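Enquirer: Make a model of this:
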Amino acid sequence: MTTTTHESGTLRELASNFVKLDWFDGGNFQRWQKKMHFLLSSLKIAYVLDTLRPDETENESIAVTQERQKWNNIDYMCMGHILNGLSDGLFNTYQNKVTAKELWDKLETRYMTEDVTSKKFLVSHFNNYQMVDGRSVMKQFRDIEKMLNQFKQYDMKMDEMIVVSSIIDKLPLFWKDFKRSLKHKKDEISLEALANHLCIEE
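Expert: Below is the predicted model:
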């Protein structure tokens, strides 16, 4: 495989940016996968994740042999970048996979399922959360904000007005009159405005 000095320098430059990616340690696989695929695509080596290795045949042409050698080299680079993106524990677990595609598919099968489970847990936790009397409402509001930030990490989008309405419903019993006044407001309330209302009222 022939690589010009310019191309080689570009690859080195792109590869050096790899250290800016967070190591995957088993959480939020989809976000890590998107970042990793972007890196591999930038390096022009992502295609081995979708392209089978050319088979060896008798009396094959030099061109076919070179194409297979090129694929092998690219696959080695691709696997190296994926492995380098794993935490030490996961590196030790997955380092013996034969091809980059096998490694990629194994990670996807294992951790995509866990991501789905995590999302279901987050939704259930949010839906079941209920504020209680005797504890700062603003502290409880911050707890809910942390949940919403986790939603963002998983690229889960929720309509702000639905979120606001849900939080109002979660207010403790002692706040029932305030809750009623918020629900009867004609204008829609943003999440930020709701936080201000709660802060002032408390």
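
Enquirer: Only C-alpha atoms from now on, for both contacts and neighbour counts.
Expert: Will do.

Enquirer: State the distance from Ala15 to Ser42.
Expert: From Ala15 over to Ser42 the distance is 9 Å, taken as C-alpha to C-alpha, to the nearest Å.

Enquirer: One more: Ile144?
Expert: 37 Å.

Enquirer: quick one: what helix or strand has Thr109 in it?
Expert: Taking DSSP states H and E as the definition, one finds Thr109 inside helix 100-128.

Enquirer: That helix: which residues count as buried?
Expert: 100-101, 103-104, 107-108, 111-112, 114-115, 118-119, 122, 126 (16 or more other C-alpha atoms under 10 Å).

Enquirer: Just give me the closest of these to Asn149.
Expert: Leu122 (10.6 Å; C-alpha to C-alpha).

Enquirer: Spatially central residue in this structure, please.
Expert: Nearest to the geometric centre of the chain sits Arg31, at 1.8 Å (C-alpha atoms, centre = their mean).

Enquirer: For the comparison step, fold the sequence that follows:
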Amino acid sequence: DKVLRQVSKETTAAGVWSKLEGLYMTKSLVNRLYLKQSLYSFKMHEDRSVGEQLDLFNKLILDLENIDVTIDDEDQALLLLCSLPKSYSHFKETLLFGRDFVSLDEVQAALNSKELSERKEKKSSTSGEGLTAIGK
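Expert: Model (predicted):
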């Protein structure tokens, strides 16, 4: 409702867009530094889903791009890898070993695959817990 009141006097889509951009995507030094600090200090947590955390990471990247701050794809990939918990150390080594270049898409795809395989392992290990064979 608050946002609607702020753009209610605009008559064109371009006017609404311009007003919203002026309100929320300020290119000030403080905003730019805040977004950069949020990205560089971003850490993934074990208790949250990978998809949810990738979404947060991508939002930070997009917010920076919206204020004309670009971060190289390989740097984005490395920032994401550095944000992983310690339990992912072997994953990081495996992903980077023998490569000349790594992209953000490759890292995100590998993380999603790892999460899916871990879910399947948990599901299969819990589904057979109650089965025992009794024989004479």
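
Enquirer: Now the TM-score, please.
Expert: Once superposed, chain against chain, the TM-score is 0.67 (TM-score structural alignment, normalised by the length of the second structure); 101 aligned residues with a C-alpha RMSD of 1.8 Å.

Enquirer: how about the residue nearest to the centre of the first structure, what does it touch?
Expert: Arg31 of the first structure makes contact with Gln153, Tyr154, according to C-alpha atoms under 8 Å, 6 or more residues apart in numbering.

Enquirer: Same check on the one 3 residues further on?
Expert: For Lys34 of the first structure, no residue meets the contact criterion (C-alpha under 8 Å, 6+ apart).

Enquirer: pretty sure it belongs to a strand, no?
Expert: No. Under DSSP: H, G, I helix; E, B strand; the rest coil, Lys34 of the first structure sits outside any strand and is assigned helix.

Enquirer: per the alignment, it corresponds to what in the second structure?
Expert: Under the alignment (TM-score structural alignment), Lys34 of the first structure maps onto nothing in the second structure.

Enquirer: again, but for Leu182 of the first structure
Expert: Aligned partner of Leu182 of the first structure by TM-score structural alignment: Leu95.

Enquirer: how about its match, secondary structure?
Expert: Leu95 of the second structure is classified as helix under three-state DSSP.

Enquirer: again, but for the one 3 residues further on
Expert: Assigned by three-state DSSP, the conformation of Gly98 of the second structure is coil.

Enquirer: Aligned to Lys114 of the second structure, what sits in the first structure?
Expert: Using TM-score structural alignment, Lys114 of the second structure sits opposite Glu201 in the first structure.

Enquirer: actually Glu65 of the second structure, not the one I typed
Expert: In the first structure, Glu65 of the second structure lands on Lys152 (TM-score structural alignment).

Enquirer: which residue ranges form the strands in the second structure?
Expert: With DSSP state E, there are no strands along the second structure.

Enquirer: before we move on, back to that, count of neighbours near the match of Glu65 of the second structure?
Expert: 12 (other C-alpha atoms under 10 Å).
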